[in-house]
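the following comprises the amino acid sequence and a computationally predicted model.
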Amino acid sequence: MNFTDKTVLVTGSSRGIGLAIAHAFDKLGARLILHARSAIKPEVIASFHQEPLTLQFDIADAKAAEEALKALYKQDDFEGIDILVNNAGITKDQITIGMLPADFAQVVNVNLNGTFNVTQPIFKKMIRQKHGSIINISSVVGQMGNVGQVNYSAAKAGLIGMTKTLAKEGARRQIQVNAIAPGMIVSDMTDQLSDKARKSLLESIPLSRFGSAEDVADVAVFLAGNNYITGQTITVDGGLHI
């Protein structure tokens, strides 16, 4: 695939899955726009073949998102966003009976409302330009639930519903909207697991290994390059949720 004529915005792309997705598109020639809530480190920016644009704002702040995107589109040489990957999100895990209402609200606000805050203004532009691809990073826990993640599960399930609705609304303007639901992906969290916890988790995964951020990035590139898939959720979990 070649994305040399495409501009890709990846939210939450300073590390982890978001950074891997941004690198995957960069290797295929795309123009990248990185986003994070805090300043992106110079070494991250330097890791790209083409110097990316950067955006810094909290996606949960609707006004901040609107103003940042408005300023981006006003740049004289900016032609628009072809591919949006909504990856930014947070977790605040706790069993349901012990979860603070504020922690439930914050996780839903960032992961679900925040995705809407970024998507709505870009979706409007895509409708006018009559093309576009939106990829929402959901989670396998949005499909199967998980102990201690009632807030995160609810938000990620909501993203799947959002994906289907946007796909129906955007189809006539050739806008494709899909979701990816990663399972257990190698991260700082998995690195800190005890041997017993790691063994238990691996036994629940038919492929008997954790996935990599690159496994998710490969699917994002595939979805962005295909012109006849929309409204779907692709699960990348080694068979955890079958």
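Looks like it came in fine. This structure is a prediction, so every number in the text was calculated from the model and none was measured.

drop to CA atoms for contacts and neighbour counts, all remaining ones
Fine.

okay, helices next: where are they in this protein?
For the chain, the helices defined by DSSP state H occupy 16-27, 42-45, 62-74, 101-108, 114-129, 141-144, 150-170, 188-191, 195-203, 213-225.

which elements pack onto the fourth one?
By that I understand helix 101-108. Counting contacts by 3 or more Cα pairs under 8 Å, 6 or more residues apart in numbering; DSSP states H and E, helix 101-108 packs against helix 150-170.

now the last one
In terms of contacts (3+ Cα pairs under 8 Å, 6+ apart), helix 213-225 is packed against helix 16-27, strand 132-137, strand 175-182, strand 233-236.

try this one next to it:
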Amino acid sequence: MNDHPAGNAAPTRPDPAGFIKANMRLAPVAALPEIQIFSAHPGSGLRRLVDPDDEDAAAPEPQPPYWAYAWAGGTVLARYIIDRPQTVAGRRVLDLGAGSGLVGIAAAKAGARAVIAAEIDRNGIVALGLNAAANGVAITVIGEDVTAGPPPAVDLVLAGDVFYGHEVARRVIPFLDRCLAAGIEVLVGDPRRTDLPLTRLKLLAEYRVPDFGDAKGTASSPSGVFSFEAVRSSP
């Protein structure tokens, strides 16, 4: 059954790769000039890609997709890796909740043996591939939620900006615990959001970088790179 009257065809979802290349800017990341990604700007018109069924031009903009911006946690984690390439050199790395792929790209550029990026957003997967190609690195993408199962065969998990909500944190923490149990090191990048499990973290470095949503001209708060630690048993 056709739900659209004659002459009023259903909106067509744009090709993500073509849309991203035509409407987003490939530019270096603030505080991380070694890496460039396709980023949204006020004229990008992301609604056409994210919600093509919404024909009301007067409706408020939807929440911008996280893969279209560099977030503070991913930025500081990528900065840490570029500054300390020995962190990833020769190792198999998982970029968890990869978004734009910024952290995985940093790992690949710093000499990781292999980089896997876990990302569930279909447009994010496309953006990640374009960003990796723009930076001349190879990344393998897993397009599903890996937190529900066992960790993949990696040596290091990089988790930037994964503690942005309570329910997400409840899924991520048990997965990271399974990683630790399997002998996999875990590094976290975050600007100390509310659901960050600080009691499980050891601070390794801090950087002041912009975060998505910061007002122009405001001073950036410190964002941290942490190691995720196993629960200590009581004496």
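Ah, there it is. Because the structure is predicted, anything quoted here is derived from the model rather than measured.

work out the TM-score between the chains.
Overlay of the two chains. TM-score (TM-score structural alignment, normalised by the length of the second structure): 0.39; 126 aligned residues with a Cα RMSD of 3.9 Å.

mind checking the helices and strands packed on helix 213-225 of the first structure for the one nearest to residue 189 of the first structure?
Proximity to residue 189 of the first structure, assessed across these by Cα to Cα, is greatest for helix 16-27 (11.3 Å).

what is the closest one packed up against?
Counting contacts by 3+ Cα pairs under 8 Å, 6+ apart, helix 16-27 of the first structure is packed against strand 7-10, strand 31-36, helix 213-225.

buried set for that helix?
For helix 16-27 of the first structure, burial by neighbour count (16 or more other Cα atoms under 10 Å) applies to 16-26.

distance to residue 136 of the first structure for the residues you listed - can I get that in TSV?
What follows is the buried residues of helix 16-27 of the first structure, written out as TSV (distance: Cα to Cα, whole Å):
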residue	distance to residue 136 of the first structure
16	15
17	12
18	11
19	15
20	15
21	12
22	14
23	17
24	16
25	16
26	19
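
so which of those is the closest to residue 43 of the first structure?
residue 19 (12.2 Å).

I figured residue 204 of the second structure hits residue 227, correct?
Yes - Residue 204 of the second structure is within contact range of residue 227, at 6.9 Å (criterion: Cα atoms under 8 Å).

those two - which one has more neighbours?
Neighbours per residue (other Cα atoms under 10 Å) separate residue 204 of the second structure from residue 227, with residue 227 holding more: 19 against 12.

what helix or strand is the more buried one on?
Per DSSP states H and E, residue 227 of the second structure falls inside strand 222-228.

run through who's touching that strand.
72-73, 76-77, 80, 176, 185-192, 200-209 (Cα atoms under 8 Å, 6 or more residues apart in numbering).

go again with 7 Å.
72-73, 76-77, 186-192, 200-208 (Cα atoms under 7 Å, 6 or more residues apart in numbering).

please narrow these to those residing in helices.
72-73, 76-77.

buried ones among those residues?
Applying 16+ other Cα under 10 Å to these, the neighbour count classes 72-73, 76-77 as buried.

residue 126 is in contact with residue 17 of the second structure, correct?
Yes - counting by Cα atoms under 7 Å, residue 126 is a contact partner of residue 17 of the second structure at 6.2 Å.

so for those two, which sits in the more crowded spot?
residue 126 (19 against 14).

one step back: in TSV: the buried ones among the ones in helices among the contacts of strand 222-228 of the second structure, plus distance to residue 141 of the second structure.
Converted to TSV, those look like this (distance: Cα to Cα, whole Å):
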residue	distance to residue 141 of the second structure
72	22
73	20
76	22
77	19
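
pull out the buried residues from the longest helix belonging to the second structure.
Longest helix in the second structure, counting residues (DSSP H): helix 166-181. Neighbour counts over helix 166-181 of the second structure (16+ other Cα under 10 Å) mark 169, 172-173, 175-180 as buried.

farthest-separated two in the residues you listed?
169 and 180 (16.2 Å).

ok, now which ones touch the closest residue to residue 74 of the second structure other than its chain neighbours?
Leaving aside its sequence neighbours, residue 74 of the second structure sits nearest to residue 160 (Cα to Cα, 6 or more residues apart in numbering; 4.3 Å). By Cα under 7 Å, 6+ apart, the residues touching residue 160 of the second structure are 73-74, 77, 188-190.

try it again with 8 Å
73-75, 77, 96-98, 103, 188-190.

any chance of a markdown table for the residues you listed, columns distance to residue 25 of the second structure?
Shown next, in a markdown table, are the contacts of residue 160 of the second structure (distance: Cα to Cα, whole Å):
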| residue | distance to residue 25 of the second structure |
| --- | --- |
| 73 | 21 |
| 74 | 19 |
| 75 | 18 |
| 77 | 22 |
| 96 | 24 |
| 97 | 22 |
| 98 | 19 |
| 103 | 19 |
| 188 | 27 |
| 189 | 25 |
| 190 | 25 |
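
which of those residues are buried?
For the contacts of residue 160 of the second structure, buried by 16+ other Cα under 10 Å: 73-75, 77, 96-98, 103, 188-190.

from those, which is closest to residue 29 of the second structure?
Looking across these and measuring by Cα to Cα, the closest to residue 29 of the second structure is residue 75, at 8.1 Å.

distance of the closest one from residue 225 of the second structure?
As judged by Cα to Cα, to the nearest Å, residue 75 of the second structure and residue 225 of the second structure stand 10 Å apart.

residue 173 of the second structure too?
16 Å.

I figured residue 176 of the first structure hits residue 133, correct?
Yes - counting by Cα under 8 Å, residue 133 is a contact partner of residue 176 of the first structure at 4.8 Å.

who has more neighbours out of these two?
residue 176 (29 against 25).

before we move on, the earlier item: give me the common contacts of residue 204 and residue 227 of the second structure.
By Cα under 8 Å, 6+ apart, no residue touches both residue 204 of the second structure and residue 227.

ok, residue 26 of the first structure touching residue 20?
No - with contact defined as Cα under 8 Å, residue 26 of the first structure does not count as touching residue 20 (9.8 Å).

what number of residues lie near the closest residue to residue 7 of the first structure other than its chain neighbours?
Leaving out its chain neighbours, the residue that sits closest to residue 7 of the first structure by Cα to Cα, 6+ apart is residue 31, at 4.7 Å. Counted by other Cα under 10 Å, the residues lying close to residue 31 of the first structure total 24.

for residue 31 of the first structure, give its distance to residue 23 of the first structure.
Taking Cα to Cα, one finds residue 31 of the first structure at 11 Å from residue 23 of the first structure.
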